[in-house]
Structures are given as C-alpha cells and as structure tokens.
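J.: The amino acid sequence is not available; the structure is as follows:
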C-alpha cells in the first residue's frame, strides 16, 4: 500500500541520519510518558486506516493503526460487542494503534484483563523499514516469544504497529452500579472479600468516603448481586464510569501532579499525605502529590510490593516510570536494539 511505502521511506531516511521519529496518531496522549523528542519529525499514522477484518462470531477484529478508536468501538457496538479493556481516549482523535501502544486500560481491567491480554497478532515495521508479522487471530497462536503482546504499552519505542488483531467480547445484558458510604480501609476489605466470591463485578471506585461498584452480566446474576450486596443503586451509572475512564471525574481536576500506583489489591492504606482515588479492587490507586516526593512515594509503594508512575504533570526528570532492576533494564535494551538498532522510534518516551 502507498501508506506503508511512505512509512518505509520515512523510517529508512531517519535510520540513515539517526534522527528521531515521533510516531503519532491523534496526539491525545502526547503528555503521557517521558519528554517528547525535541528534534526529528512526526510519523503520522492516520494515513493508514480502516478495519481489515471483523467476524463477530469469531470475536476478533483486525484494523490498521491509524483507525480512529471511536470507529472501532462503533463497529463493535453495532454487533453488541466491545473492547473489554475499556481503553481511555483522552480526546476525540484517539487511534487504535495509540490505544495499544499506550497500554492503558479502563475500569473493567481488573476483571476482564489488560490491553496485552487481548492482543492476538500484530504487523510491525521495524527500524530498518522491514515489515514483520507476529501472532494471528486466535488465542493459541504463539510459539516462542510473544512479541504481539509485548507491543502493548511499549509507547511506540519498538516500531510502528501497522495492523493489530484483538479479541473482543459481547456487551453485558445488564449493568447496575451500587453506592456505599465507607472508609478507605473498609472499602479495600469489602472489595477483596467480594473479589473472592462469584459476583459479576466489572468496576470499582473509592473516593472521599464513597465506594462505587459496577456489576455487569446476565440479568439474573446482576439482580441477585444487587439484592445480596445492598447499598444504594446509582442512577446514570454509564456516565459515571465513562467520566472515570476518561479522567473527567472531579478527582482528576487541577494541576497537582497525578501519580499512578500499582499495588497488590490487599494492600492497606498508603499514607502519603495526598488525596487518593482507588480502582481495580484496590490494585490501582491514583494519588495527587508533588513530583518532589517521588523518592518517598516510590519507597512506600515498593515496600508494598508495587510500583509508581508519574502519570500526568510534574517534573519528569524524577523519572516517569519506576526505575527498572538492572537485569530487566538489560532485557529492555536488547529488545530495543533488536527492533530499532538506530534508536529512532520515540526515544525517551519510556526510559
């Protein structure tokens, strides 16, 4: 295709001159990750769009990297299906490739899985302009290193994702959201207790003494859970979860740096002095705190067996992502060299 040839020429020119390329779709997540390259040019994926293959009965969709994420979701919704990891858009221009590259999942992630769990196959252009194919369109298709899932969350640092195949799921027949007034410690205890029971939980959020719990599934299962759990049924719950996914919830307003803490769900309260919002049954915690507190925050989170990322705002010189252990860092370096020997793709976006 013409777009692929254009990409190849751009990649080879950048490799020859060892100048950075900034892979970019709609640019809705430009703020995420490390600083953008100060030199080089943009490789715009939006010239490569369209759904390549979609068979609803197979629960798999294949589309090109520049396809608008909203278009993918509309195609699936017409067949009463969805991207179960609920990727945030953070703007109208979000693309399919950008959603996978960022690797961000929404409220349903704790029960349905993360982005990487749904990626079945990928077509990638490496730093030499060569087109490589990994995986396929079925779950059990991997022999050797699972590169297609490795690309999820790679921030475009390994190459240009040309096409992606992901598993989709049917939309729930019934959804309801319950509201409970409770403390942080009690909310964590409740969520972990419920997590061990056969309940159709698909989302949770605790903030300022209020716990919201989303239930999704068969009508009988959701209605039974509503009766057994109690709480207050929340009206217009779809809007609440959409606002949470897109970070339009009141907690995310303001300029104070936003930290993303990933910890075991059973972890008790993490006392940092900043305001927090808890998701994913206790496993994901958002924190408002100065980036000057980076060492303290990461020390506390590491002691709990987790890691902390400076998600939005603040001084990125403290490191956006948790520093890697030396052995893991070497693996990252070798993968980067294998796919992008001239280090042209999105340098500095991760480490």
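T.: Alright, I've got the coordinates. Keep in mind it's a predicted model, so treat the numbers as computed, not measured.

J.: only C-alpha atoms for contact and neighbour calcs from this point on.
T.: OK.

J.: Identify the residue spatially nearest to the residue nearest the centre of the chain, adjacent ones excluded.
T.: Using CA atoms, centre = their mean, the residue of the chain that lies closest to the mean C-alpha position is residue 104, 0.9 Å off. Nearest in space to residue 104, with sequence neighbours left out and distances taken as CA to CA, 6 or more residues apart in numbering, is residue 87 at 5.9 Å.

J.: got a list of what the one you found touches?
T.: By CA atoms under 8 Å, 6 or more residues apart in numbering, the residues touching residue 87 are 99, 104-106, 115, 245.

J.: 10 Å instead, please
T.: Counting by CA atoms under 10 Å, 6 or more residues apart in numbering, residue 87 makes contact with 69, 94, 96, 98-100, 102-109, 114-115, 245-246.

J.: How many neighbouring residues does the closest residue to residue 167 other than its chain neighbours have?
T.: In this structure, residue 167 finds its nearest non-sequential neighbour in residue 60, 4.6 Å apart by CA to CA, 6+ apart. Residues lying near residue 60 (other CA atoms under 10 Å) number 21.

J.: that older thread, name the element the residue nearest to residue 104 belongs to?
T.: For residue 87, there is no enclosing helix or strand under DSSP states H and E.

J.: Going along the chain, name the strands of the stretch 51-200 of the chain.
T.: Here the stretch 51-200 of the chain has its strands, by DSSP state E, counting those that start in this stretch, at 51-55, 60-64, 81-82, 119-125, 131-135, 160-167, 169-170, 174-181.

J.: same thing with the stretch 251-351 of the chain?
T.: Using DSSP E, counting those that start in this stretch, the strands of the stretch 251-351 of the chain run over 258-262, 276-279, 284-288, 307-312.

J.: Are there helices or strands packed against the first one, and which ones?
T.: What that stands for is strand 258-262. Of the remaining helices and strands, those touching strand 258-262 by 3 or more CA pairs under 10 Å, 6 or more residues apart in numbering; DSSP states H and E are strand 276-279, strand 284-288, helix 294-303, strand 307-312.

J.: contacts for the second one?
T.: Yep, that's strand 284-288 we're talking about. Under the contact criterion CA under 10 Å, 6+ apart, strand 284-288 has outside partners 107, 110, 205-207, 251-252, 254-265, 270, 272-279, 297, 306, 308-312.

J.: With the first one instead?
T.: For strand 276-279, contacts defined as CA under 10 Å, 6+ apart pick out 106-110, 184, 187-188, 191, 203-208, 211-213, 244, 251-252, 258-262, 265, 269-270, 284-289.

J.: one more structure, for comparison:
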C-alpha cells in the first residue's frame, strides 16, 4: 500500500469556486463518490476534492485530529488505529474510495450511534469555502463556534449544499479495552421489548441489531463489566465482522432486489407493520426496510410513530429524503441563501427547493 499523501490544494479549490461564481456555474462536489446514490441527482461541473488530502495535525493525548476533506477515510481510521483510538460514531464507507469530507457531508453513523453519538457530535471545527468565495474557519479544536449557529455541525448531513468543506477537526476516543459480540435466539417483538428494558440498566451494550431471527449484541468496556454482562444476558459468541458487514451493507439482507429504505424512529418504538423485510439496528431506533410498498404508504406509517424515512434506491422517487415541513423548509432556504447566495453548491441534492 502506498504511503499516505499530504497535499494542501485549497488554493486550487478556492479558484475553482471563484470561477464558478464568476460564470454562475453549478458545482457538483464529490470525493470518492461512494454516496452518489443518496439524495437527488445534482447537475453541475464536478469539483473533485481528492487532491486536497492528508492529516494536518494529530495529538493523541488531546483526542483531536484535523484532516483535509479529500483524505481517504481508511487513512483516517489507520492513523487512529495506530494509537489505539477510534472515531466512535463508526461512519460507514460504502465504498473503498470514501473520503473524510464525504463522511461529514453524508453524516451517516454506524451501529454505535445511540450510545456514542453521531458524526455531527464529533465535529469540533471546520474550514469551508463559502458561496461568497471566501475560505473561512468555523469552530476550533477545543472551543465552540460563537457566530450565532454552529456551522461546523450544520455541515454534517448537508450533502455539500452549504459550502465546500476543506478541513475538519474531529474528537476521537480510545478504543474499548474489551469487545464481545453475542447472538441470542428470539423474535423481533421480544428483542425490542428486551432492548427497551436493558436500555434502562447499566449494561455495556454498544450495538444491537435483529436480523429477523436472532438478536445481535456487542458489549464493550472493561473486561470485568463485559464478562458480567455476558453471564447475565447469555447468548453465543459471534464474530465481530457482523457489525462491519451491517455497517457497510454487505449482509445478505441488503442484496435483495427490492428498494432499500432507512427508517429513523424514536427510541423504544415497537414492531412496525410494513410490507417487506426489516432489519433492526440501533436497538430499534433505525430500521432497514426492503419493500416495494409506495413511498406514501411507508412514510405515513413511519410518521405515525414520530419517525421519518429515506429512500436508498436512486431515482425511485423525486424526494428520497423525508420532505420538510414548511417552517423547516423556510429555515433551510434562509441558511442556503446566507452561505450560498448563487446556489452553486450541489443544487437540489437534498431537496428540489434547495
């Protein structure tokens, strides 16, 4: 494997943005393009971030790493692994070419999300090229932004619609001393009930998924607490590769030909009656659904319990992300107008109105 590169190409990126502003040319921001199937198609000239890469600074004792946006995500993981640390939110790559900028822009988190937090929670600061042609720094490595709203965290999950992320500072944590994965035979209704019960107790659970037949648990922490929890909960030891296969959508469930939906639900939501097959993640707060049911039917059922649904099948519907209520859409438009007044960054990627 080649040595990681360290290249500051921010001047070139800024020039490309300024040229786009001058000629009113829409830009389609992309890194490894591993999340290309998420969201609406966005027209524009491709702005590739991958030349702008490398770790800017990393002090393991401070638990902070600063990385350029075009850095391959696997290089970030390797740097943290070398010091026994990790990014606790477990962002999925969904492709070998995934970049750090794409990780933040997509805002996707893995199985540990309910216990550790989301990508947004680990973003301390950013550098961003705005739609006014300025390269600005927001937040910092140790202190929060005071500009009225925390722009760095707003960028997480914005799919490049608010600006061009060039650099991000992330909070990291030590890897757990002990990790044990278990499988318990039970149906999904019982599994959800048990997870709701265990959620009120001091158990070292860091992942919980049900595949339709078995409940999969991951226990993390000190050796004593993990062993005690195993003795109490029971179950057969399970290879830890299950969690990476779930996170990267490599399980057999995801290979089914039906459209894939991600359902985000309130904690302790019970079984959902929907056509198709379901895979439970995040102890029930996230469900993956393979179904040919209509978007209207799926979203009506999910909204009835206070959740929302995202379609992962490219081109199936015009609004893959849950449509916004009028008030929220107005706020999104106002924010977009402030940061990208000409609307050149990934136009329409999140919503047609943006």
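T.: Nice, I can see it. Note that the coordinates shown come from a computational prediction; the quantities given were computed from them, not determined experimentally.

J.: Provide the TM-score value for the superposition.
T.: Once superposed, chain against chain, the TM-score is 0.95 (TM-score structural alignment, normalised by the length of structure 1); 344 aligned residues with a CA RMSD of 1.3 Å.

J.: related to what we said a few turns ago, which among the contacts of strand 276-279 of structure 1 count as buried?
T.: Among those, the ones that count as buried by 16 or more other CA atoms under 10 Å are 106-110, 184, 187-188, 191, 203-207, 211-213, 244, 251-252, 258-262, 265, 270, 284-289.

J.: Now do the corresponding residue of structure 2 for residue 185 of structure 1 against residue 247 of structure 2, distance only.
T.: Aligned counterpart of residue 185 of structure 1 in structure 2: residue 189 (TM-score structural alignment). Using CA to CA, to the nearest Å, we find residue 189 of structure 2 at a distance of 22 Å from residue 247 of structure 2.

J.: out of these two, which sits in the busier spot?
T.: Set residue 189 of structure 2 next to residue 247 and count neighbours by other CA under 10 Å: residue 247 wins out with 20 against 13.

J.: any idea how far that one is from residue 301 of structure 2?
T.: With the distance defined as CA to CA, residue 247 of structure 2 ends up 25 Å from residue 301 of structure 2.

J.: which position in structure 2 aligns with residue 176 of structure 1?
T.: Per TM-score structural alignment, residue 176 of structure 1 is aligned with residue 180.

J.: Can you get me a residue count around its match?
T.: 19.

J.: so where does the nearest residue to it once chain neighbours are set aside fall, helix or strand?
T.: Nearest non-adjacent residue to residue 180 of structure 2, counting by CA to CA, 6+ apart: residue 219, 5.2 Å away. Under the criterion of DSSP H and E, residue 219 of structure 2 resides in strand 214-221.

J.: From the contact counts, what lies against the next helix or strand after that strand?
T.: Using DSSP H and E, the helix or strand that directly follows strand 214-221 of structure 2 along the chain is helix 223-233. When contacts are defined as 3+ CA pairs under 10 Å, 6+ apart, helix 223-233 of structure 2 packs onto strand 178-185, strand 214-221.

J.: Pretty sure residue 261 of structure 1 sits against residue 294.
T.: No. Between residue 261 of structure 1 and residue 294 there is no contact under CA atoms under 10 Å: 11.7 Å.

J.: Show me the common contact partners of these two, please.
T.: Common neighbours of residue 261 of structure 1 and residue 294, using CA under 10 Å, 6+ apart, are 308-310.

J.: of the residues you listed, closest to residue 41 of structure 1?
T.: The closest of those to residue 41 of structure 1 turns out to be residue 310 (CA to CA; 25.8 Å).

J.: for that closest one, what are its contacts?
T.: Contact analysis of residue 310 of structure 1 by CA under 10 Å, 6+ apart lists 32-34, 257-261, 287-291, 294, 316, 318-322.

J.: Then residue 111 of structure 1?
T.: So residue 111 of structure 1 contacts 84-85, 195, 200-203, 280-281 (CA under 10 Å, 6+ apart).

J.: By neighbour count, which of those residues wins?
T.: Per-residue neighbour counts (other CA under 10 Å) across the contacts of residue 111 of structure 1 peak at residue 281, which has 29 neighbours.

J.: which position in structure 2 aligns with that residue?
T.: Checking TM-score structural alignment: residue 281 of structure 1 goes with residue 283.

J.: nearest spatial neighbour of its match, skipping sequence neighbours?
T.: Nearest residue to residue 283 of structure 2 in three dimensions, chain neighbours excluded: residue 208, at 4.8 Å (CA to CA, 6+ apart).

J.: Just tell me what that neighbour corresponds to in structure 1.
T.: By TM-score structural alignment, residue 208 of structure 2 lines up with residue 204.

J.: Just put the contacts of residue 111 of structure 1 in TSV and tack on distance to residue 223 of structure 1.
T.: Listed next are these as TSV, based on distance: CA to CA, whole Å:
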residue	distance to residue 223 of structure 1
84	21
85	24
195	18
200	10
201	12
202	14
203	16
280	22
281	21
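
J.: nearest to residue 334 of structure 1, of those?
T.: For the contacts of residue 111 of structure 1, the nearest to residue 334 of structure 1 is residue 85 (29.1 Å; CA to CA).

J.: Okay, the closest one and residue 115 of structure 1: tell me how far apart.
T.: According to CA to CA, residue 85 of structure 1 and residue 115 of structure 1 sit 6 Å apart.

J.: Give me the common contacts of the two.
T.: Common neighbours of residue 85 of structure 1 and residue 115, counting by CA under 10 Å, 6+ apart, are 103-106, 109.

J.: Could you identify the most distant pair in the residues you listed?
T.: Spatially, the most separated pair among these is 103 and 109, at 11.2 Å (CA to CA).

J.: Return every residue with contacts to both of those two.
T.: Counting by CA under 10 Å, 6+ apart, the common neighbours of residue 103 of structure 1 and residue 109 are 85, 87, 115.

J.: Columns distance to residue 348 of structure 1 on top of the residues you listed, output as TSV?
T.: TSV is the format used below for those (distance: CA to CA, whole Å):
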residue	distance to residue 348 of structure 1
85	26
87	23
115	22
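
J.: Residue 108 of structure 2 contacts residue 121, correct?
T.: No. Assessed by CA under 10 Å, residue 108 of structure 2 is found out of contact with residue 121, at 11.7 Å.

J.: Can you pull the residues that touch both of those two?
T.: Taking CA under 10 Å, 6+ apart as the contact rule, residue 108 of structure 2 and residue 121 both touch 89, 156.

J.: aligned partner of residue 65 of structure 1 in structure 2?
T.: That one, residue 65 of structure 1, aligns with residue 69 by TM-score structural alignment.

J.: Once you drop chain neighbours, what's closest to its match?
T.: Residue 69 of structure 2 sits nearest to residue 101 (CA to CA, 6+ apart), 4.1 Å away.
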